[in-house]
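**Student:** I'll drop the sequence and a predicted model, then ask my questions.
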Amino acid sequence: MSPTASTPAAPPIWTPEGLAEHLGIPLATVYRWRSTGYGPRGFRVGRHVRYRAEDVAAWIDSQVDAEDDR
């Protein structure tokens, strides 16, 4: 790769605090979702939980679709 070539920016990765802020929900809700298997898919980096923006967007879309099916 040449020094002038740019690499695509990585999509955002959120902490539980960032996810709670993004969704406008209490941090405790994010932790409860994580412990019960609900909510967007998260992953661990060492001992820390993180959420990829595309996983959060996919989960939000699935929630909207579920509401539309009612």
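**Tutor:** That came through fine. Numbering: from 1, shown residues only.

**Student:** use CA for all of it now, contacts and neighbours both
**Tutor:** Fine.

**Student:** can you tell me the SS state at R44?
**Tutor:** Using DSSP: H, G, I helix; E, B strand; the rest coil, the structure places R44 in strand.

**Student:** now it: how far from R34?
**Tutor:** 12 Å (CA to CA, to the nearest Å).

**Student:** cool, A20 as well?
**Tutor:** Note on A20: its distance to R34, by CA to CA, is 12 Å.

**Student:** for comparison:
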Amino acid sequence: MPVQEAPDLLTTKELAAYLRKPVATVRGWRYRKVGPAGFRLGRDIVYRRETVEAWLAEREKTA
């Protein structure tokens, strides 16, 4: 059985699990434009993994 790669696009729920934060927190960040940039894909909001990693790196630098 091959090892699965991490998906390039994360749903809000997947991002929340990855960051170990409640889904409501991630949604609040998006609403206030303080979290990683996401975009609408059909009815869903998705986040590019590279954008999330860049956002985390920026947060780490300012901490």
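**Tutor:** Happy to help now that I have it. Predicted model only: the values in this text are computed from it and were never measured.

**Student:** for the corresponding residue of the first structure for V52 of the second structure, identify the helix or strand it belongs to.
**Tutor:** Aligned counterpart of V52 of the second structure in the first structure: V56 (TM-score structural alignment). For V56 of the first structure, the host element (DSSP states H and E) is helix 53-68.

**Student:** contacts for that helix, please.
**Tutor:** Helix 53-68 of the first structure is contacted by residues P11, P12, I13, W14, G39, P40, R41, G42 when judged by CA atoms under 8 Å, 6 or more residues apart in numbering.

**Student:** related to what we said a few turns ago, measure the match of V52 of the second structure to E67 of the first structure for me?
**Tutor:** In terms of CA to CA, V56 of the first structure sits 17 Å off from E67 of the first structure.

**Student:** all set now, cheers.
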